[in-house]
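In: Provided below for reference: sequence and predicted model.
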Amino acid sequence: MSARWFGHLAISEEMKMTDDTKHSGPPDPSLINLNQAHEVRYWTKELGVTEAQLRAAVREVGHSTSKVRAYLKLKR
């Protein structure tokens, strides 16, 4: 199985998500992918933050949804 690097994560061809703009939620609810517009829209609404706040949180703690939630909770 070959993998490509996505930021600090290796993603195999099987794990790649499609660029389906009709998709309303994240394909993997444990990770936040800032490279997919529909995921950015989903997570900003889900977490009640702006895109800038979401990007800052991911920059600070990584793509883990649980870590981003905890980080944002501390910032409120």
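Out: Here it is on my side, so go on.
In: going forward, measure contacts between C-alpha atoms and count neighbours the same way
Out: Will do.
In: Please enumerate the helices of this structure.
Out: Remark: helices assigned in the chain by DSSP state H are 37-47, 51-61, 65-75.
In: another one to put next to it:
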Amino acid sequence: HNTDLKKRLAAYAGQHPDQCRQTDADPETDCMEFDIAKGRFSFRLTAPYSEERREKARQYARENNAAD
């Protein structure tokens, strides 16, 4: 049910039909299925930031005007 992922996969399938294609869609549940070439899709899992790491990132942003 990840709408952003579905949109990205549909766009990718449109741009690269030799690498990815939509195989099924269920309008009742809004689920979609895709066939995608091996090696073209991955998830990158990252560990959550510790409070100490968050504070260091905030401090770095303040010192380097990251908001400007």
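Out: Now that the structure is in, tell me what you want to look at. Remember, predicted model here, so these are calculated numbers, not experimental data.
In: TM-score for this pair?
Out: The TM-score (TM-score structural alignment, normalised by the length of structure 2) is 0.25; 27 aligned residues with a C-alpha RMSD of 3.3 Å.
In: hmm, back to that, dump the helices of structure 1 to CSV, plus distance to R4 of structure 1 and mean neighbour count.
Out: Output for the helices of structure 1, formatted as CSV (distance: least, C-alpha to C-alpha, whole Å; neighbours: other C-alpha atoms under 10 Å):
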stretch, distance to R4 of structure 1, mean neighbour count
helix 37-47, 20, 16
helix 51-61, 20, 16
helix 65-75, 21, 15
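In: Dump those into CSV; add distance to A3 of structure 1 as well.
Out: Output for these, formatted as CSV (distance: least, C-alpha to C-alpha, whole Å):
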stretch, distance to A3 of structure 1
helix 37-47, 22
helix 51-61, 22
helix 65-75, 22
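In: Quick one: closest of those to F6 of structure 1.
Out: Nearest to F6 of structure 1 among these is helix 51-61; the distance by C-alpha to C-alpha comes to 13.7 Å.
In: So which elements touch the closest one?
Out: Applying 3 or more C-alpha pairs under 8 Å, 6 or more residues apart in numbering; DSSP states H and E, one finds that helix 51-61 of structure 1 makes contact with helix 37-47, helix 65-75.
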